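Undergrad: sequence unavailable; structure follows:
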């Protein structure tokens, strides 16, 4: 099969990320003797600088990690709703949905503390050693990718008229970032330098002590003070009004990232590991559980139809059963009997219904908004969200409504350590830049519903359900592959196609990434304004026209997008028999690269 790039192979270390500067920074850490976890942390902080339209330090990052010879773990870098973020408070403001921007949408920031725990518990480098690459790019500048300029232009009026601290960073002299000019963020560089200085002054040469002091400064020191001040500033958001947020000093001081066991599913000797039901992660596992023993030919119309219809059922269950505000019945959702019954719902034609299941006989319940949208859109063919490639999280809507995007880092080292991380949130279009810090608050609370009694209801101290969903796969019980993609609701659709390309299609990493992709929108979107498009299926124009026609004959409302628009996958792998490492990155987006030797 034709591929845009070779799958890289070597024995020393491999990195794949959504930006070449992050990949190269991670590789530099490996070359200097650091391990995969040191490299991932360094790359994560670089991504905060070079992909500010996609993520930031006050966003989130779930991590799936496999330390050599030890069990796979999930590190949760998703902060919860603040204590004051009650449904009653938002309803008192006349809101039916959490705004897509502004401080009302800000959860407790999670990314920074998660990076620090990963470095403390599994890394070997010091705080200064992993931050030096991000500091250099923020202080001395980096050539920005074109998409930063496009994002800034979309929110130019908002920045110039309302979010002036953001204009100071991203519209200096009234000009947006451009690839031919260096983009600097001196305030961010000063933040990290001050953090390093304060941590070193308090802990001396004690590496662990420095990291712990950095965590304290973030939660209780100058960083926390600036974040709380920003949350209290009236800010224009997507509701069209100015609101203050609910984030408090107590919220910041009282939360820490933490570890948990992954949720897993076994198929044909492969075990896929994901974050729990507070995330979208189990959707990939449910899709695997819904597959029959024998699959249609890879890439055929039968194959695409089967995957799309299974995705609709898994996503319907996500809407009814996933969230941190209630127990998620994952054992039943992944069980054989439950999925045998659900599998029988997949017919010869496309479904336009939202059909959650009833695990254990419990009746499903959806948000009032989701039910209203589903009733309004079912059978009409009218799009309730942007159609075409990249609809959902990866785009900024034409009306200026912002959805942000996500980044991805995968690393494997010569010792067999493996990690996948999906940093996101806190992007430049989420909230105004905190002037003292150089980065904004996040907006992950927009994913929670303002209806009581749902698994994903807005609840103080509980995590909003996130779309962030890195993956790690084992073969016969041994970690062999870490992978993931940006893309909001599309992430586990694109990852399933990639995974089956490797396990079912016989493709190597790059070929599985390059294969023509698709996504469907037949469920409520996770991002404001929470639209859906029943029966909607977007495919790349490289898909076989005969397959496209067959899908239309089956009733799918097919939109043909651009040739390279469905996915931004990254992957690394290790063959435990030979020790050979491999890596690949998606050409889509024109900025993700793999590097290694």
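TA: Looks like it came in fine. The structure presented is a predicted model; accordingly, all values stated were derived computationally and were not measured. Residues are numbered from 1 along each chain as shown.

Undergrad: alpha carbons only for contacts and neighbour counts from here, please
TA: Will do.

Undergrad: and residue 299, how many residues sit next to it?
TA: 18 (other CA atoms under 10 Å).

Undergrad: quick one, strands of the stretch 51-200 of the chain?
TA: Taking DSSP state E, counting those that start in this stretch as the test, the strands found in the stretch 51-200 of the chain are 61-66, 73-77.

Undergrad: cool, and the stretch 201-350 of the chain?
TA: 235-236, 242-243, 258-260, 263-267, 270-274.

Undergrad: got another, please set it beside the one above:
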């Protein structure tokens, strides 16, 4: 294996992000005296500007935080709930048996903005204006447009011109799709953020009061008013081929506050691994680790046929449980403790055999039963324009390879500072492809509601005020109670498979953190994807071509259906950490996509 980038370490701090400008923003904030949390907030807002095809202020984020002063890990939930008007009956009344992939019907309360503010208020030290300044600067003065963003804009340009005029105004300067690398502006978004800062500073000279005022400006003030007015008065064309009003209201926004929650924890080979709860897919990472506990991965060898097979089979069992059991624990009883109990995981782990399991089933924790809701594939009209086909896909990507590999959908920022604070965030949603720009605001709403089910009685069934299950899944790892690793990746349903590869490569096989992000990887496509059209490919394992051909052949002989994709196409893992021997801060960014970047101080 050839590692493309050097292993980075330094005495003071480390930053890694899916965009080099965000990594630079985070580093600059640290240089100005901010802590890891200040740096993450500034970088997170910058990502909303420079990766508009992957996230935005109208989207969502899950944030994992390790505070050195308290020695504890916490999760900040930036996944807003569904509107009070969003009921299964309401969608049935529209003649729909699933929540559309695009438009404004799948919009939940936009949680990203509030979650970043909660991180700043509770854990940060810098004033709001300082952390918003880089994002405002890029939006107003311009930033280089990524090739993937240019590709997305070009693919959706006919829709923007015909149906979404405010998206056309922002993303089609001069009426034409901009070229990759061109200087892109978003003056409306810059003005929105500037006015939020103005209202915050007018409210008070105190940092905490200003942050609270900024939250009010977004969720109870002019931003909420603009969203409410647009959704009430405008029918938006969506993936159904029809136009609909949205269900989200000003009351929904005003009622929401981001929460700080306890994580789930699992001990693995002396390391404490922390993940968000089952309103995300995060516990599936812990379930995979628990299932692998009784298997000698080191003896198998990294990326051997035995290693890949064992991990694939563990993923099938964990994700079968995800599909059957995970949902918002505020609304349904999720038997998470039972799913992670040693007796249960030992029983499940014993199901891993030498050949591929063709029909893996969810377990029965505490004797309870659930089911996996398989989606019926919908036919695509032969004469459908490409932009409509892309609109029907719930992922933000537009190329066929990206849909399959999932490398470009979502962002990540991870930071460790000099005192040992660590934070990793995975923001997504509110991307430009799937929902129109709100007039006067410069950003689109998210479409996370599409991941909820219009099926009564399932843990992930739609309900008013309930969080749709999200794929956003950051990880923090402590070693003997001290900061060790923080990491995340874009990739939708694949996140907790790709990051597991990085985690095992460094903790079980001794690879340095950068090499661990670059090692060949793989994932299963067996179960329905979280995003429309909820496609599944039973038995399929997607592997990068950089695997040893003999390994690929052996996996096929064991009954796996192999989809071999180009090397370095699965994920962009971003990670930071602390070397337990030297105390140096570490940072690594996967070389996939030539976009993610890491820096150290």
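TA: Received the coordinates, thanks. From a predicted model like this one, the values you see are computed outputs, not experimental measurements.

Undergrad: work out the TM-score between the chains.
TA: TM-score for the superposed pair, counting by TM-score structural alignment, normalised by the length of structure 1: 0.94. Supporting figures: 579 aligned residues with a CA RMSD of 1.9 Å.

Undergrad: out of the strands of the stretch 201-350 of structure 1, which comes closest to residue 547 of structure 1?
TA: strand 263-267 (26.8 Å; CA to CA).

Undergrad: just give me the mean distance for the closest one relative to structure 2.
TA: Comparison of strand 263-267 of structure 1 with structure 2 after fitting gives an average deviation of 0.7 Å (mean CA distance after the TM-score superposition for structure 1).

Undergrad: next one: that strand to chain centre, how far?
TA: 21 Å (CA atoms, centre = their mean, to the nearest Å).

Undergrad: could you do stretch 278-292 of structure 1 as well?
TA: Using CA atoms, centre = their mean, the offset of stretch 278-292 of structure 1 from its chain centre is 16 Å.

Undergrad: about what we covered before: make a markdown table out of the strands of the stretch 51-200 of structure 1 and add mean neighbour count.
TA: Formatted as a markdown table, the strands of the stretch 51-200 of structure 1 follow (neighbours: other CA atoms under 10 Å):
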| stretch | mean neighbour count |
| --- | --- |
| strand 61-66 | 30 |
| strand 73-77 | 24 |
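
Undergrad: same list, these, but as CSV with distance to residue 474 of structure 1 please.
TA: Compiled in CSV, these are given as follows (distance: least, CA to CA, whole Å):
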stretch, distance to residue 474 of structure 1
strand 61-66, 10
strand 73-77, 13
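
Undergrad: count of neighbours near the nearest residue to residue 345 of structure 2 once chain neighbours are set aside?
TA: Excluding its sequence neighbours, the residue lying closest to residue 345 of structure 2 (CA to CA, 6 or more residues apart in numbering) is residue 291, at 5.6 Å. Neighbour count of residue 291 of structure 2, defined by other CA under 10 Å: 27.

Undergrad: which one is the residue most central in space within structure 1 nearest to, not counting chain neighbours?
TA: The centroid of structure 1 falls nearest to residue 468 when counting by CA atoms, centre = their mean (3.2 Å). Of all residues not flanking residue 468 of structure 1 in the chain, residue 422 sits nearest, at 6.1 Å (CA to CA, 6+ apart).

Undergrad: what about the aligned residue in structure 2 for that neighbour, which SS state?
TA: In structure 2, the residue matched to residue 422 of structure 1 (TM-score structural alignment) is residue 426. Of the three states, residue 426 of structure 2 takes strand under DSSP: H, G, I helix; E, B strand; the rest coil.

Undergrad: thinking again about what came up before, what's near enough to touch the residue nearest to residue 468 of structure 1?
TA: Residue 422 of structure 1 sits next to 61-63, 406-409, 468-470, 484-486 when contact means CA atoms under 8 Å, 6 or more residues apart in numbering.

Undergrad: at 7 Å instead, please
TA: 61-63, 406-409, 468-470 (CA atoms under 7 Å, 6 or more residues apart in numbering).

Undergrad: and these, which two are furthest apart?
TA: 63 and 406 (13.4 Å).

Undergrad: isn't residue 444 of structure 2 right next to residue 60, touching?
TA: No. In this structure residue 444 of structure 2 lies outside contact range of residue 60 using CA atoms under 7 Å: 11.8 Å.

Undergrad: gap between the corresponding residue of structure 2 for residue 341 of structure 1 and residue 279 of structure 2?
TA: Alignment note (TM-score structural alignment): residue 341 of structure 1 maps to residue 347 of structure 2. Distance of residue 347 of structure 2 to residue 279 of structure 2, computed by CA to CA, to the nearest Å: 25 Å.

Undergrad: cool, and residue 30 of structure 2?
TA: From residue 30 of structure 2 to residue 279 of structure 2 the distance is 32 Å (CA to CA).

Undergrad: tell me who's in contact with residue 231 of structure 1.
TA: With CA under 7 Å, 6+ apart, residue 231 of structure 1 has these contacts: 103, 244-247.

Undergrad: who touches the closest residue to residue 130 of structure 1 other than its chain neighbours in this structure?
TA: Spatial nearest neighbour of residue 130 of structure 1, excluding adjacent residues (CA to CA, 6+ apart): residue 42 at 4.6 Å. Neighbouring residues of residue 42 of structure 1 by CA under 7 Å, 6+ apart: 25-26, 130-131, 133.

Undergrad: looking at those residues, which two lie furthest apart in space?
TA: 26 and 131, at 11.1 Å, using CA to CA across those.

Undergrad: much appreciated, bye for now.
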